[in-house]
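Novice: Take a look and give me a structure for this.
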Amino acid sequence: MNSKQCPTCGSANIYQESATIYRCGDCFDKLPIGGMMDSPPPKVYGTSKQKSKTDSFKNWKNLITGITVTWLVLGSTFFTYFQNFKSTLNTTTEEETVSIPVDPNLESIEIIPEGEFEYTTAIPDVLGNLYFVGKFTNSSGKSILMPKFTVSLFNESKENIKTSEGYAEKNVVNDGESVIFQVLVEDAPSYFNFDINVTATTLPNETIKPNLVLKQIDIKRTLSKELILVGKIQNKSNFTTNYTRISCLLINKQEKTVDYATVSLEKEDFLPKEVQNFELNFPRSKQVPNFYYCETDAITKENVKAN
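Specialist: This is a model prediction of the structure:
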């Protein structure tokens, strides 16, 4: 056997491990010192079966270790997520089962208030929609909150073919007070007649409203043939108001609404005794109406009073 070959496996892949030790690069057996003093060839990793088995074992070991670590991480993540989900579910369940006490002195109920409808008209637009507009006077004997108006369209067979809902321009309507309403019916079909109903929630006490007075009202026609209504509004209350607005209906000789508009004052605080100008545009009306109906509404600003 060649002195530069491994006596165990016959490999020529010999390298010097230390000053006195030579070793086979394939089977890793220690070689006799005699006859090995010549420098061995550079170290080259062999491809013997023993080396292949060792590398294969290491690869499988690393793969199994990686899979184990991955499952541990995923298991910890899923456990944490489950605990958080369970905690959230318990919290949600507890919140849903909390009972809210109802004030027995509130005495607010939903009613169909008695009242009178006036100037009710269906005004079309260019998109095929209808705006049912008019005035409702509350005569229920109670103040009502958020009156909701429901318009139902019927065909000649008295079948309901369309229903829409809308609200009044005022949130609170005291007994004997009137309010303008508007209900939009989108893509309105052809109908034979219609019906309007109103529902609202009662208020235990009458709401004190600001005393807003309209005066010097006049209707003019612009150069583009549109009608405008101009006038003045005065706050005769002893307190400041916010979100002050004016709503008006233009009415013809048949007592039908031909146009309507709403405008809010640009100035936020409307001071006591103050007077402001206002203007409403009516682009749909082509003829001067026979008369008009206007109303005001505002929110009382708290803790601000006249000197």
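Novice: C-alpha from now on. contacts and neighbour counts both.
Specialist: Fine.
Novice: Sort out which residues of stretch 295-307 are buried, please.
Specialist: Buried residues in stretch 295-307, counted by 16 or more other Cα atoms under 10 Å: 295-298, 300.
Novice: Would you convert those residues into a markdown table that also reports secondary structure and distance to residue 123?
Specialist: Below are the buried residues of stretch 295-307 laid out as a markdown table (DSSP: H, G, I helix; E, B strand; the rest coil; distance: Cα to Cα, whole Å):
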| residue | secondary structure | distance to residue 123 |
| --- | --- | --- |
| 295 | strand | 20 |
| 296 | strand | 22 |
| 297 | strand | 24 |
| 298 | strand | 27 |
| 300 | strand | 33 |
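Novice: hmm, which two among those residues are most spread apart?
Specialist: Greatest spacing in the buried residues of stretch 295-307, by Cα to Cα: 295 and 300 (16.4 Å).
Novice: which is the next helix or strand following the one helix or strand residue 202 maps to?
Specialist: Secondary-structure assignment from DSSP states H and E places residue 202 in strand 193-203. Next helix or strand after strand 193-203 toward the C-terminus (DSSP H and E): strand 212-221.
Novice: and the helix or strand harbouring residue 122 with strand 193-203, angle?
Specialist: Secondary structure assignment for residue 122, by DSSP H and E: strand 115-124. Per axes from the mean of the first three to the mean of the last three Cα atoms, to 10 degrees, the angle that strand 115-124 makes with strand 193-203 is 130 degrees.
Novice: Here is the second sequence; please produce its structure so I can put it next to the first one:
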Amino acid sequence: MNSKQCPTCGSTNIYQESATVYRCGDCFDKLPTGLMVDSPPTKVYGSSKQNPSADSFKKWKNLITGIMVTWLVLGSYFFNHYQNLKSTLNTTVKEETVSIPLDANLESVEIIPEGEFQYTAAIPDVIGNVYVVGKFTNRSGQSLLMPKFTVTLFNEEKVNLKTSYGYAEKNVVNEGESVSFQVLIEEAPSYNHFDIQVTATTIPKETDKPELTLKKLDLKRNQYKEIIIVGKIQNNSNHITNFTRVTCLLINKEEKTIDYATVSLAKEDFLPKEIQNFEMIFLRAKQIPNSYYCETDAITKENAKP
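Specialist: Model (predicted):
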């Protein structure tokens, strides 16, 4: 063997590690000192005697691993993006195709119902608004759903100054039944007169409503000199009612409304045959009115046994 070759691997890449120690640059084994005839050259790292195929395989392995990781990351991103996009498209399609089923047997139409107006008046407040208040009796021959009252203010030349609308105090008004209404006109301009029109959707047949009775109504003043109405209300129906309320109009001798108020019962469930007291305060009226008109309304509680 050549004295300058490593006895382990045969490499000639020998370098002097110290004054008495020689080492192979490829396998890093320590060489016997006696085998060295000439001093080997100082080690040059990265010698051409290293295995080039191993380095090349390692580089390709690292490159392939990096590519695979990159594809995994990009694949996960695009998959999540696709799922989100698909979910959004499905939601949009569902929203666009949702339809509200209609009962073909209802045969409801919007009409201008015949009827009678009473106690109609415009009541101003202290901040420039006007409340047009009154009573309407249904003479259309049909039950009405959500009667809508539209009020238009005119000047002397019959020019339309402002229009506003409001709804009846009852959701359903049967044939021959009366209902009060109020329409708020905000920042009402100076006007000469007003006009009222009523529209409503018809109901094919008369609706059963809770039978409520007002008793022992008394109009008087309280200790603060305010005009009040006190009385009792009885549930004569066989069902529990909710949202039970009383509405009253104060009427002067000219048959005009001078004030109005609404009160709801504090107790949520109004039981059959039960009687409750109520009190209603009127803040606008200064004098005892000539008369008053009061009505009641409620909703029958569903899934309730009497």
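Novice: one step back: compared with structure 2, how much does the strand holding residue 122 of structure 1 deviate?
Specialist: When structure 2 is overlaid, strand 115-124 of structure 1 sits 1.1 Å from its aligned residues on average, using mean Cα distance after the TM-score superposition for structure 1.
Novice: Relative to the whole chain's centre, how far out is that strand?
Specialist: With Cα atoms, centre = their mean, to the nearest Å as the basis, strand 115-124 of structure 1 stands 33 Å off its chain's centre.
Novice: ditto for stretch 224-242 of structure 1
Specialist: Worked out by Cα atoms, centre = their mean, stretch 224-242 of structure 1 lies 34 Å from the chain centre.
Novice: cool, and stretch 101-114 of structure 1?
Specialist: The answer for stretch 101-114 of structure 1 is 29 Å, by Cα atoms, centre = their mean.
Novice: and if you look at stretch 54-70 of structure 1?
Specialist: In terms of Cα atoms, centre = their mean, the centre of stretch 54-70 of structure 1 is found 53 Å from the chain centre.
Novice: Kindly report the same for stretch 281-289 of structure 2.
Specialist: The answer for stretch 281-289 of structure 2 is 40 Å, by Cα atoms, centre = their mean.
Novice: Contacts for that stretch next, please.
Specialist: The contact list for stretch 281-289 of structure 2 (Cα atoms under 8 Å, 6 or more residues apart in numbering) reads 220, 226-229, 250-253, 258-261.
Novice: If we use 10 Å, what do you get?
Specialist: 123-125, 219-222, 225-230, 248-253, 257-263 (Cα atoms under 10 Å, 6 or more residues apart in numbering).
Novice: on that earlier part again, mean distance, the strand holding residue 202 of structure 1 to its aligned residues in structure 2?
Specialist: Compared with structure 2 after fitting, strand 193-203 of structure 1 has a mean deviation of 1.2 Å; criterion: mean Cα distance after the TM-score superposition for structure 1.
Novice: for that strand, packing partners?
Specialist: Counting contacts by 3 or more Cα pairs under 10 Å, 6 or more residues apart in numbering; DSSP states H and E, strand 193-203 of structure 1 packs against strand 110-111, strand 115-124, strand 130-138, strand 143-154, strand 160-168, strand 172-173.
Novice: Mind giving me the packing neighbours of the first one?
Specialist: Strand 110-111 of structure 1 sits against strand 143-154, strand 193-203, with contacts defined as 3+ Cα pairs under 10 Å, 6+ apart.
Novice: Buried ones in the strand holding residue 202 of structure 1, by neighbour count?
Specialist: So, applying 16+ other Cα under 10 Å, buried residues of strand 193-203 of structure 1: 194, 196, 198-203.
Novice: tell me how far it is from the chain's mean position?
Specialist: With Cα atoms, centre = their mean as the basis, strand 193-203 of structure 1 stands 28 Å off its chain's centre.
Novice: ok, residue 222 of structure 2 - contacts?
Specialist: 228-229, 281.
Novice: will you turn the residues you listed into JSON lines that also has secondary structure, distance to residue 274 of structure 2 and neighbour count?
Specialist: Formatted as JSON lines, the contacts of residue 222 of structure 2 follow (DSSP: H, G, I helix; E, B strand; the rest coil; distance: Cα to Cα, whole Å; neighbours: other Cα atoms under 10 Å):
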{"residue": "228", "secondary structure": "strand", "distance to residue 274 of structure 2": "23", "neighbour count": "18"}
{"residue": "229", "secondary structure": "strand", "distance to residue 274 of structure 2": "20", "neighbour count": "20"}
{"residue": "281", "secondary structure": "strand", "distance to residue 274 of structure 2": "23", "neighbour count": "17"}
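Novice: Give me the neighbour count for residue 143 of structure 2.
Specialist: Residues lying near residue 143 of structure 2 (other Cα atoms under 10 Å) number 22.
Novice: Can you verify residue 254 of structure 1 is assigned to a strand?
Specialist: No: counting by DSSP: H, G, I helix; E, B strand; the rest coil, residue 254 of structure 1 is not part of a strand but coil.
Novice: any idea how far it is from residue 196 of structure 1?
Specialist: 19 Å (Cα to Cα, to the nearest Å).
Novice: and if you look at residue 270 of structure 1?
Specialist: From residue 270 of structure 1 to residue 196 of structure 1 the distance is 35 Å (Cα to Cα).
Novice: same deal with residue 249 of structure 1?
Specialist: 18 Å.
Novice: And residue 289 of structure 1, by the same measure?
Specialist: For residue 289 of structure 1 relative to residue 196 of structure 1 (Cα to Cα), the value is 24 Å.
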